[in-house]
Structures are given as structure tokens and as C-alpha cells.
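1. Sequence plus predicted model, see below.
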Amino acid sequence: MNNNTADVGTMGAAGVSQVAGNAGSSVTRFALIAAFGSFVFGLDAANISGAVRFVSSQFELSAMQVGTLVGCAIVGVILALFFTGGFCERFGRKKILLAIAATYSLSTLISAFATGYTMLVIGRFIGGVAFASITVSAMYIGEVAPPDKRGKFVAINQLLITIGSLLAFIVNFFLVKALAESSWLNNDNVWRFMLGFELLPNIIWFSLLLTIPESPRWLVTQGRIEEARDVFSRVGPASHADRLVASVRESIDRDSRNTTVAQLKCLFGKPMRLVLALAVCYAVVQGATGMNAVLFYAPTVFEQVGMSVEDSFMQTVVLGAVAVIFTLVAITCVEKLGRRFLTLVGLALIAVAHVSTWYGFDSAHYTLSASALETLQAQQVDTAPLQSFVGKVYEDDVALKQDLAAVYSKKDLPLVSGAIINATIDINGIFVLFGIFAFLAAFNMSIGPVMWVIFSEVFSSRVRSVAMPFAALVQSISSYLIQQFFPWQLENLGAANTFLNYGALAFGGLIIMLFLLPETKNKSIEQIEKDLVYSRVSGASQGSTDEIAPCDRADPGS
């Protein structure tokens, strides 16, 4: 793991604070280019959401196989977390970002030209390894960006994820719309275009990365002082370059004495207990409240409401637009309203949204009437397997799906289930639609982007290089479980109970955050560390000015 990562805010408050307000357009451009990997991540996540129903049909997948196809990308993320920091230290941030961009392209080609399920899973897994771009981008941004823009620059990653998702939703919608009229598009190849068009943004990102400089902090660690000084001159006043280089050297000397083992002992020691509990709870809640279910399975979610295929894809476009708008709200408000306020309000709204979705689905019922069969026949759906169920009323979607699975093949079921639900459902859809859109808005204005801001602030430089990957690992595992089991949950628990579970997790997270989460707005990293660690070490008083590291003030193993 990386032993020397630290954002500009830890390089020396005196020197950096003078540069912070003078950062020009160069640092913004470098940060945006580095963060473009988040755009590609959002694109990739939304692409698979549109492709799932067609891939499931072509390769005749079970619910668990669909979950594996979608969730294997997060397994790639988890694997990459163990190596990314070391690679960044050895080869530099820029080279790793270039390698990641190339890996995305390889993943796209393998996925789009996959000849079977296994090959497609491998392609998706490789793309998951490339998802490390989010971590490396944040590392790069933290080492070139001014500290007073810390919250906004970190939150920009979430914005680009949502913009990437929106673009994918738009492309997927037009591809599905063209299915009925095109002679070259069909159910067996449309998913290849959904996954394959990502290659163009990948190439653009790779080309843009060639224009950014290497991280000045990494250059200093390699003894390339003049190059580091030149980079600092490009992102701030040249008169401060020498001072920043000296600050980085001092920070590196300090961190070199803080080994990975020492950091781990500190992180899991008694003084850091509150910080660690806060990070783990936040990571679990952020991943487990259902965002990846909605993002990676968006058309499937809307099909449960009874929408046609084309309408469900149209709703994903609206979904993507809502995500972009409310991520902009978060970026605008994170420094004004504060991290704690946005987190608590967001979790409360998420809980309400999921309860609304639960109520909508729970009050629905499904009737396989003769008129429903006529509607399906007009849509060219084979209704012969349904004849024995005519007149049957289903109180929930689980019973309906069980009967459909009994009479349709795995190839036909993904293509006809949406239309059958649409023809048979009686639902007050406003509760479901409100719930889904309110959830997306609340997530993207709160725990989505704010979590990474919190993590960048509560972990001091003494533990950050092991704490950030650990927190990302917890969040990735939480997200993976949602992606892996969402199709199984829909099939066995039903849409109502699935979203009710997400709502319960959000409410539990709200209660925990009420007690654990402090407000970090307008506080230096050093002050946050005093509030969370120093004041809770035995014998330390609130606001203590003692600068001894908390790991040295008490035995980490005690």
C-alpha cells in the first residue's frame, strides 16, 4: 500500500495557505482530466444496466449469474485496492492513470466482442480493476489541488460519475428505440453496441492524460526536484514553488518514519477507534442503501413498475439527469451547509424514499386476464405458455415471476417479463417513481460525494495511506453485495421487500451518524484530528495543543 500519499493540506499550512487562493485554470484542468476516469466509471456502470436484459437472454443466465456479471467489476476493484498504492509509488500517478485508461479500453473490447458468458465476465472484471481510477484520481487531485477547494475537488468525482451515467442512459435509450426500425440492430447484438461505444471516451481520456504533469509530491520522492518545482509553478505562484518543495520534503521525511505496520497499528488502536468506527459505518451505509441496485439495474427497476422496454430506458435518462443536478447541489452546498448536515438530511430522505417505493410495490397486484393476453399478443409476445394462468390474480411480483419462470425458457424470460408485468400490473406508480427519483436525488446530494470528502478529512497523514484503501475496501464490499444479490432479491423477496431493506439500512445509518459524525466544515485537518482523536485519548482535554501523534500518546494495542 502507499506509504506517502497526502493531500496538499498536509504539506505545510503556512506555505500552502498562501497558494490556495491563487490556483489558476491549470490546476482545475489537471484535476478535471484526472477525474475523467470517474466519467468512464459512470459510463461503464450505466452501460451494463441497459445490456443486462439482452445479455441474460442471449446467454440464458440465472439470477445469480446476472448478479455475478454485474458484481464481478467490484471484485476487480477490491483486488486493485491491494496493489494500486504500491504501483503509484513505484511508477507515478500519471503512468498509472494512463495504464488504467488502456485497461478500460481492453475491457471494452473484450466485453463488446464476448462470445460467451465467461468471456464477458472476464471483460467486466478487467474493467473493475480499472475502476481504481477513482482512487488514483483522488490521490492525484489531492496532491495538486489547493486545500480550500478540497471539498469541491473531491466531490467532482461524483459529478463526473453521474454525467457518464447520463450519457450511457441516453445512448442506450436511442439504441433500444432503434431496435424496431433498424435492419442491423436486434436483441442479440444491441448490447454489444451499448458496451462498445465506451471505447471512444476511453481513447479521449488516454489522450488528455498525456497533457497533464506528474504529481509534484511523487517527483520529490524520486529526487526530481526541478520537475516538481516546475509543476508547483504551473498550479500556483512561482514564488512559492521552493517553499512547497521544502514542505513536501518535510512531509515525506515524517511519513517515511511512519511505516505501513505502524500506520495499521495506529489505525486499529484505541485512540483511532471512533474515527475507524465512523469510517466503517459510513462506508457500509453508503454502499448498502441501494445506489448500485438502481444504477446498475436501472431499466430492470423501472420494468417492475410496469413500463414498456422503451419507456423504462427513457426513465433512465431522466434518472441520469436528476443525478447530475443533485450532485451539482452537493458541490455547491458542501462548503456552505457542511458535511454533517448534508449526510443527515440525505439519509433521512433516502429512508423516506425507500419507504415510498416499498409502499407502491407492496400495494400492487397482478392479474393475468384475457385482455392482458390480447395486449401481449399485440406486442408479439408468445402467450401460449400463459393460457393455464388466465384469470389468476397475484398479490405480489414474486408469485408472478415464479409462474413465468416455470413456463418460459431462460432465453425468452428476460425479453417477455417486462411486457407481462406491464400488461398485468395494477399499481399506484407515483409512490414508486417518487421513491426512486427522491432516493437518487438524496444520495447524490449527500452520502454519494460527501463520504469521500469526510474520508479525506478525518484521516490524518499518519494513517491516510492505509486508512483510505481500507475504507474504500469496506465500501466496495458493501456495494458488491448489493450488485451481486439484487437480481436474486427481486426474484425471491420481491421489489417491495428489497427496497424496504434498503430503507431500514438508511434509517439505521441515520441513527448512527447522529451520534458519530462531527461537522468538519471550515476545520483544518489538524483541528479535526484533535477533535476526533486527541480529545478522546486518555488524559487529553478538548482543544489540546499537544502535537504528539495519537499513536504515540497511548499504546495502540491497548
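-> All right, it came through fine.

2. For the rest of this, base every contact and every neighbour count on C-alpha atoms.
-> Will do.

3. which SS class is residue 366?
-> strand (DSSP: H, G, I helix; E, B strand; the rest coil).

4. And the strands in this protein, which stretches?
-> Secondary structure of the chain, counting by DSSP state E: strands at 365-367, 393-394, 425-426.

5. Can I get these in CSV including distance to residue 324?
-> Below are the strands of the chain laid out as CSV (distance: least, CA to CA, whole Å):
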stretch, distance to residue 324
strand 365-367, 34
strand 393-394, 37
strand 425-426, 31
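
6. In CSV, list these along with mean neighbour count and distance to residue 63.
-> Formatted as CSV, those follow (neighbours: other CA atoms under 10 Å; distance: least, CA to CA, whole Å):
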stretch, mean neighbour count, distance to residue 63
strand 365-367, 20, 22
strand 393-394, 16, 21
strand 425-426, 19, 22
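
7. of all those, which lies closest to residue 189?
-> strand 425-426 (29.7 Å; CA to CA).

8. How far does stretch 248-261 sit from its chain's centre?
-> Here stretch 248-261 is found 30 Å from its chain centre; the criterion is CA atoms, centre = their mean, to the nearest Å.

9. Revised request: answer the last question for stretch 235-252.
-> Distance, stretch centre to chain centre, for stretch 235-252: 33 Å (CA atoms, centre = their mean).

10. Pull out the buried positions in it.
-> 235-236, 240-249, 251-252 (16 or more other CA atoms under 10 Å).

11. related to what we said a few turns ago, of all the strands of the chain, which lies closest to residue 201?
-> If you check each of the strands of the chain against residue 201 by CA to CA, strand 425-426 wins as the nearest, at 39.5 Å.

12. what does the closest one rub up against?
-> If you take CA atoms under 8 Å, 6 or more residues apart in numbering as the criterion, strand 425-426 is touched by 305-306, 364-367.

13. this is the other structure I want to compare:
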Amino acid sequence: SVAFFSNYLILAWSQSDSAIVAYLKIDIWQWRWMLGLEALPALFYLVGLRFVPESPRWLIMKNRPDEALSVLTLVAGPTQAKIELTAIANSLSNSPSKNTGSDSLGIATLFSPTLHKVLFVGMVVAILQQITGINSVFFYAPMIFEQTGIGTDASFLQAVLVGLTNLFFTILAMLFIDKVGRRPLLLAGVSGIVVCMLMLAYGFDTARYTLPVNALSEFSEKADTLASVAGQTFRSDVAFREAISNSAGAAWYTANEARLIQISVSLNSYLILFGILGFVASFAVSLGPVMWVLFSELFPNHIRALAISVVGLVNSAVSFLVQLVFPWELATIGIAGTFFIYGFFALVGLLLVAKFLPETKGMSLEQLEVELVKS
């Protein structure tokens, strides 16, 4: 949310005549400033890592039980800390790596029959988190809002609302994850994602695009070529883009897309705004934070670090692919079709989560290992 807000301020400042804007070249280096300012929270995060304690399980694995007890005491109190320490030590003493005399296990161990269930659940959640298009919505929020015809400046302002919504509902998830449980939050959140994605698909599918004849004077250099498409109504953004590009050229359309859509589109912009904010809220209260909590609980101690690394890699790979094809999807199948695809994937994920995801609330990692991993 801070990034969205700072980007909006930079965009607003770049259009002012302030001397400091000219001195800092904000009007010329908009994107450089937007990216550069994001180094500050990264720096704070780096400093904050200095105060994060080591995992007690890792400390026990490294034969540092006294330090592990200190960490557990800080978190759970002296009495519960001793109980947890004993349970962790017993769990690690029975782990395959201990029994084989090895400090680490190969990746093949992750695919052993005893881990099939937890690995499958972890993969489903890792893929689902990104295949619903959340990062595409975050990264391309101004572009998406421009498709509603509100203009570039307003689209950046509404992107700020996306960030604030994400922040608020993430805090809400933190407050309720241990009270409500992981499974109910995921089911409710993914259900909301399905509804909001279908809402967005419907909103953009019912949009109509008509270039007004009286707007040709605004594009005087292309007025003659645009006359053939002015006044025509197109049922999709793809058809509208193709017609304008064929008449005036693809490069010209790209340079003037925001203004062309702003004066041509007719849709329910409130429905679109509600759908996007609802999607972000549903994600922030479920898949966003809950996934990482689940990863730390699903996998047994002896394989947890490797397992989280693998499913995290899958999560990042899916995120990369979704963002890579998003502009292509907009240009090829349109924004309505893109959101429908995201909604379909969310529905499939919802069914898989409902069938296979166990509830992990209120159980220690050692209890979960006994429950989920059958030896």
C-alpha cells in the first residue's frame, strides 16, 4: 500500500511546476524514483532481521538446546517451553536424517510415499495463490483501472485503494487466523476470489466501446483514418483495439490507449472497482498470509526447510508465468476472458482445498507430523 501511495504522489508531483521536482528530475525519472524509493523498506527489513531469533528446532538440530530453550521461553513461557523442547527433541531424534546419520536429506526424500499428501496440499496452495492472478492485479492495477475509462491519474489513485485494502485485510487475517482457523479462512477467501473474478469477467464482458464522432477533432492527425471506425460500437476491448490499430497503427493506439478508452468505453465502473477490491480483500484474508503459515505447519521437521524451498520455488515460477502472459492475455483474449480464466482456476483450487486441506489450528508441529505423515 505504501508503494502504491508513493507512486501516486510521484506521478502527481511530476506534473507540477515545483522547483524541487525539476531539481530532482522527478518529471523525467518517474519510474526511477518509484523503484528507488522501494529500497527504503527493504533496508528496514534487512535491519529488522537482526532481531529475529533463530528457530528452536534448528538450534536443537545444531546441538544448541540452551539457546533453543531461551527462544521458546521468550515465546511460550518457562513451563511450556520445557514441554515444547522435549517434544521437539523427541521428534528430531526419530527423523530419517537422524536415523541415517546425515544432517540433510536429498530432494528425493520429499517425494517419498509418506509425504505425498502434504506435498500435494502444499503444491495446490502454492500454485493457487499465484494462478488467481493476484500479482498481475497488483503490478498492473493502474492499467486495469484505465480499462474502465477513468484516466491515468485516477487509475493510480484507485491503485492506492488496492494497497490499503490489502493492508487492512492482511491485518484482519493476522487477528483471526488462530481464532477461526486456517481452513475456514482459506475456504471463505477463495470463495470470495471466485465470486469477484466472475464479477469482473461479467463487468468487462458487458462493456461496450464506441469512439465518438465529435472526438475526432482531438486526434486531428489521425482524424481521416479514424473516421471509418468512429460511431461504431464494439463488444470487446480486443475488437476495439484491433479496429483502431488497423486504422491508425498499433504504435499510435498504444500511445493513446488510455485516452481512447476513457472517451469510448461504457461500463459499470463501480462494479469493476468493487470486484477488484473484493478480490484483493479475499486474497489478503486467506491465500496471502495463510499459505506461509500452512507451509510452516504441514511439513515435518526433518524436511521442512527443503519442502518450503521447493513449494516456494513453484509459487514464484507460477507468479512469473502469470505476470508474463498477462499483457498477452489482455491483447489476445481480452480483459473479460482473462478474469474468467482466473476465476476458473480459483474454483478448481477451492474444490481441491475443500477436499484435501486439513485444519492445523491448535496443533503443535510435532502433533501435525504424527497426524499428517504416516510412517
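-> Ah, there it is. All values reported here derive from a predicted model rather than from experimental measurement.

14. Mind checking the TM-score on these two?
-> Once superposed, the chains reach a TM-score of 0.85 (TM-score structural alignment, normalised by the length of structure 2), with 365 aligned residues with a CA RMSD of 3.2 Å.

15. Now tabulate the contacts of strand 425-426 of structure 1 in CSV and tack on distance to residue 485 of structure 1.
-> Formatted as CSV, the contacts of strand 425-426 of structure 1 follow (distance: CA to CA, whole Å):
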residue, distance to residue 485 of structure 1
305, 20
306, 22
364, 23
365, 24
366, 24
367, 27
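
16. mind listing the helices for the stretch 251-375 of structure 2?
-> Per DSSP state H, counting those that start in this stretch, the stretch 251-375 of structure 2 carries helices over the ranges 269-284, 287-298, 304-332, 334-356, 365-372.

17. Residue 253 of structure 1 versus the alignment partner in structure 1 of residue 271 of structure 2, what's the distance?
-> When structure 1 is aligned by TM-score structural alignment, the residue opposite residue 271 of structure 2 is residue 431. As for residue 431 of structure 1, its distance to residue 253 of structure 1 is 57 Å (criterion: CA to CA, to the nearest Å).

18. Comparing those two, which residue is more hemmed in?
-> Neighbour totals were compared for residue 431 of structure 1 and residue 253, and residue 431 leads with 18 against 13 (other CA atoms under 10 Å).

19. so the more buried one touches residue 356, yeah?
-> Yes. Contact criterion CA atoms under 8 Å: residue 431 of structure 1 and residue 356 qualify, at 5.3 Å.

20. got a list of what the residue nearest to residue 125 of structure 1 when sequence neighbours are not counted touches?
-> Closest residue in space to residue 125 of structure 1, ignoring its immediate chain neighbours: residue 73 at 4.5 Å, by CA to CA, 6 or more residues apart in numbering. Residue 73 of structure 1 is in contact with 124-129, 131, counting by CA under 8 Å, 6+ apart.

21. Residue 519 of structure 1 contacts residue 338, correct?
-> Yes. Between residue 519 of structure 1 and residue 338 a contact is recorded at 6.6 Å, counting by CA under 8 Å.

22. more crowded one of the two?
-> Set residue 519 of structure 1 next to residue 338 and count neighbours by other CA under 10 Å: residue 338 wins out with 18 against 13.

23. Quick one: map that one onto structure 2.
-> Aligned partner of residue 338 of structure 1 by TM-score structural alignment: residue 181.

24. how near is its match to residue 41 of structure 2?
-> 30 Å.

25. what's the answer for residue 304 of structure 2, then?
-> In this view, residue 304 of structure 2 and residue 41 of structure 2 are 28 Å apart by CA to CA.

26. Comparing the two, which shows the higher neighbour count?
-> Neighbours were tallied for residue 304 of structure 2 and for residue 41 using other CA under 10 Å; the higher tally belongs to residue 304 (16 against 12).

27. From residue 309 of structure 2, how far off is the residue lying closest to the more buried one once chain neighbours are set aside?
-> Closest residue to residue 304 of structure 2 apart from its sequence neighbours, by CA to CA, 6+ apart: residue 296 at 7.1 Å. Here residue 296 of structure 2 is placed at a distance of 11 Å from residue 309 of structure 2 (CA to CA).

28. Which one of those two is surrounded by more residues?
-> Between residue 296 of structure 2 and residue 309, counted using other CA under 10 Å, residue 296 has the larger neighbour count: 15 against 12.

29. ok, now which ones touch the aligned residue in structure 2 for residue 190 of structure 1?
-> Superposed on structure 2 with TM-score structural alignment, residue 190 of structure 1 falls opposite residue 30. For residue 30 of structure 2, the contact set (CA under 8 Å, 6+ apart) comprises 10-11, 14.

30. For residue 15 of structure 2, see how far away residue 30 of structure 2 is.
-> Separation of residue 30 of structure 2 from residue 15 of structure 2 (CA to CA) stands at 10 Å.

31. And residue 24 of structure 2, by the same measure?
-> The value you get for residue 24 of structure 2 to residue 15 of structure 2, if CA to CA is used, is 13 Å.

32. do residue 294 of structure 2 as well
-> Counting by CA to CA - residue 294 of structure 2 and residue 15 of structure 2 are separated by 45 Å.

33. Many thanks, have a good one.
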